[in-house]
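Chemist: What follows is a predicted protein model with its sequence.
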Amino acid sequence: MSEQKLALVTGASRGIGRAIAERLVQEGFRVVGTATSDSGAAAVRMALQALGAEHDALVLNIADPVQTEAALKDFLTRFGTPYVVVNNAGITRDNLFLRMNDAEWDDVINTNLSGVFRVCKAMVKPMLKQKDGAIINISSIIGTTGNAGQANYAAAKAGLEGFTRSLAQEIASRNITVNCVAPGFIQTDMTDILPETQKEAILATIPGKRFGQPEEIAGAVAFLAGNNARYITGQTIHVNGGMNMG
């Protein structure tokens, strides 16, 4: 890369987000990762600056409209306009629908869908002036297939994919792409704690007969962030070992 471009990666403290941030560093980007706490941001900063002093981190809670607006204004002032925005931050509040309460529904929709809206709202205008860039939203196979106990999460991720297609249509003429990457079951600390019987049941549904690795999601993100994907927009790339082939 002749000129180092800037990338913002939300939810970069662990798992898929950490892998994405580190892969974008490898691809030559200057990366700023986010976490929801001071200690989390400090850990992200330490990990990224071990790869290069130019990288950084900040505190960002996309569920909080006021904090998000202030944090992203600070980001633009300190670092400038990003070329790549990766919306990875998200939460789960799983429960069977008949037991799911308003807070469990609202928390997931507010973070996983409205939070992405807030980040894009802050970043799209300067990116339009830049007339170049890529927005990559991390969805989930659950947004396509649904999953018992995750009506809130499935609704948020399905909504995220619809949001992605609509935003892509609005800003494609300014040379800005908007796409999703939808992971299947990826080996992270969240899957590591599952009982062996549950892991075996999940693996039985995956033609690839293994969980994915965070680095495989990061690879798809790196592709969408690169020059070879400039004519791809409004798409969802599924990375799930064949679990869903729709």
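Modeler: Perfect, thanks for sending it. The structure displayed is predicted, hence computed values, not measured ones.

Chemist: only C-alpha atoms for contact and neighbour calcs from this point on.
Modeler: OK.

Chemist: Which other helices and strands does the longest strand seen in the chain contact?
Modeler: Among the segments of the chain that qualify as a strand by DSSP state E, the longest is strand 176-183. Under the contact definition 3 or more CA pairs under 8 Å, 6 or more residues apart in numbering; DSSP states H and E, strand 176-183 sits against strand 133-138, helix 151-171, helix 214-225, strand 236-239.

Chemist: mind listing the strands for this protein?
Modeler: Listed from the start of the chain, the chain has strands (DSSP E) covering 6-9, 30-35, 56-59, 84-87, 133-138, 176-183, 236-239.

Chemist: Rebuild those strands as a markdown table, extending it with distance to Thr111 and mean neighbour count.
Modeler: Conversion of those to a markdown table gives the following (distance: least, CA to CA, whole Å; neighbours: other CA atoms under 10 Å):
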| stretch | distance to Thr111 | mean neighbour count |
| --- | --- | --- |
| strand 6-9 | 15 | 25 |
| strand 30-35 | 13 | 27 |
| strand 56-59 | 15 | 23 |
| strand 84-87 | 11 | 27 |
| strand 133-138 | 13 | 26 |
| strand 176-183 | 17 | 26 |
| strand 236-239 | 20 | 21 |
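
Chemist: possible to save those strands as a markdown table with distance to Lys73?
Modeler: Shown next, in a markdown table, are these (distance: least, CA to CA, whole Å):
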| stretch | distance to Lys73 |
| --- | --- |
| strand 6-9 | 13 |
| strand 30-35 | 14 |
| strand 56-59 | 12 |
| strand 84-87 | 15 |
| strand 133-138 | 18 |
| strand 176-183 | 20 |
| strand 236-239 | 29 |
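
Chemist: put this beside the first:
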Amino acid sequence: MDKDTKYALVTGASGDIGREIAIALAKEGFHLYLHYYRNEQAIQLLREELLSFHVDVIPIQADFTNSDMITRLQESIFQLDVFVHAAGNSYYGLFQDTPDQELKNLWDIHVHFPMQLLQKWIPKLQQSESGRIIFISSIWGEVGAAMEVAYSAVKGAQIAFCKALAQEIALSGTTVNVVSPGMVDTKMNHLFDEEEKTAILADIPMHRFAKPSEVGDVVVFLASDRASYITGQTMRLNGGWFMR
């Protein structure tokens, strides 16, 4: 392992938040594995942009609802210093009307698949002098949301998983943390109509949504040596919407 060269894997790199995380890490000199599911065009455009930072950029396609891809993905990674799980989807609707397949997909994408990957990759991260595991969760994983019950459940599971894993591997120096955004100005949140957005903004003390780049800034801090003594924490990025 090259101690002077750091590699980060960003899942969901074709999404708005994943893209900004990748850009922020590339600016800091991280070489990147960029996971995506369907949007190959977005990944290729991002790759071209990231090459200007003189870093290696390796796209990796995988369907996080297909268990057959776990081994292939596990074996596609060699050196790994930072794992960022930003992949995700949501489902909006009454819980009792949520199809079983949606429940399974949410669990696989947000919890099951990354847990299985980390079972294989934790030894790689522990070989690094600055191993980092970072999950992008959500304010709904902390407080819950009507009409997004299953999504809230898997986001809460991410937080619980990271707290427990942080304790288990702390002695190795590998840290495990969560970034918990409130409302972020992403395509995924465009499902809300203007009336709903206005109502949400009225509850946010800063009266604006977060920018995807602001999530990237927090991830870069947690991935840095400055955060070497921070583990098992949930870093809230919500404009004062939820405080505890």
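Modeler: Structure received. Bear in mind that the values here come from a model prediction, so they are computed numbers and not experimental data.

Chemist: picking that back up, out of the helices and strands packed on strand 176-183 of the first structure, indicate the one that is most buried.
Modeler: When these are scored by mean count of other CA atoms under 10 Å, the highest mean neighbour count falls to strand 133-138 (a mean of 26).

Chemist: Over which residues of the second structure does it lie when aligned?
Modeler: Against the second structure, the aligned range for strand 133-138 of the first structure is residues 131-136 (TM-score structural alignment).

Chemist: Grab the nearest non-local neighbour of the counterpart of Gly159 of the first structure in the second structure.
Modeler: Correspondence of Gly159 of the first structure to the second structure, assessed by TM-score structural alignment: Ala157. Here the nearest residue to Ala157 of the second structure in space, its sequence neighbours aside, is Val111; by CA to CA, 6 or more residues apart in numbering that works out to 7.1 Å.

Chemist: what residues are up against Gln74 of the second structure?
Modeler: Leu117, Lys120, Trp121 (CA atoms under 8 Å, 6 or more residues apart in numbering).

Chemist: Likewise for Ile186 of the first structure?
Modeler: Phe211, Gly212, Gln213, Pro214.

Chemist: Kindly report the same for Ser14 of the second structure.
Modeler: Contacts for Ser14 of the second structure were tallied using CA under 8 Å, 6+ apart; they are His35, Tyr36, Asn39, Glu40, Ala42, Ile43, Leu46.

Chemist: Now for the aligned residue in the second structure for Asn112 of the first structure: which residues touch it?
Modeler: Matched by TM-score structural alignment, Asn112 of the first structure corresponds to His110 in the second structure. Residues counted as contacts of His110 of the second structure (CA under 8 Å, 6+ apart) are Ala87, Gly88, Val154, Lys155, Gln158.

Chemist: Include distance to Val10 of the second structure when you put those into CSV, please.
Modeler: As requested, these are arranged in CSV below (distance: CA to CA, whole Å):
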residue, distance to Val10 of the second structure
Ala87, 8
Gly88, 12
Val154, 19
Lys155, 17
Gln158, 16
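
Chemist: which one of these is nearest Asp63 of the second structure?
Modeler: Distance to Asp63 of the second structure, by CA to CA, is smallest for Ala87 among the contacts of His110 of the second structure, at 10.5 Å.

Chemist: The closest one pairs with which position in the first structure?
Modeler: Structural alignment places Ala87 of the second structure opposite Ala89 in the first structure (criterion: TM-score structural alignment).

Chemist: Its match and Thr10 touch, don't they?
Modeler: Yes: shown here, Ala89 of the first structure and Thr10 form a contact pair, counting by CA atoms under 8 Å, at 5.1 Å.

Chemist: contacting residues around Pro181 of the second structure?
Modeler: Taking CA under 8 Å, 6+ apart as the test, what Pro181 of the second structure contacts is Ile136, Ser137, Ser138, Ile139, Ala210, Val215, Arg236, Leu237, Asn238.

Chemist: So which of these is the closest to Ser52 of the second structure?
Modeler: Ser52 of the second structure lies nearest to Val215 out of the contacts of Pro181 of the second structure, by CA to CA, at 21.6 Å.

Chemist: which position in the first structure aligns with that closest one?
Modeler: Aligned counterpart of Val215 of the second structure in the first structure: Ile217 (TM-score structural alignment).

Chemist: Ser224 of the second structure too?
Modeler: In the first structure, the residue matched to Ser224 of the second structure (TM-score structural alignment) is Gly226.

Chemist: how close does its match sit to Ala220 of the first structure?
Modeler: Using CA to CA, to the nearest Å, one obtains 10 Å as the distance from Gly226 of the first structure to Ala220 of the first structure.

Chemist: Report the contact partners of Arg132 of the second structure.
Modeler: When contacts are taken as CA under 8 Å, 6+ apart, Arg132 of the second structure is in contact with Asp81, Val82, Phe83, Leu125, Thr174, Thr175, Val176, Leu222, Ala223.

Chemist: quick one: the fifth one and Ile134 touch, right?
Modeler: Yep, that's Thr174 of the second structure we're talking about. No: taking contacts as CA under 8 Å, Thr174 of the second structure lies outside contact range of Ile134: 10.7 Å.

Chemist: ok, Ala42 of the first structure touching His55?
Modeler: No: contact status for Ala42 of the first structure versus His55: not in contact, 11.9 Å apart, counting by CA under 8 Å.

Chemist: Which residue of the two possesses the greater neighbour count?
Modeler: The residue with the greater number of neighbours, taking Ala42 of the first structure and His55 and applying other CA atoms under 10 Å, is His55; the counts read 22 against 18.
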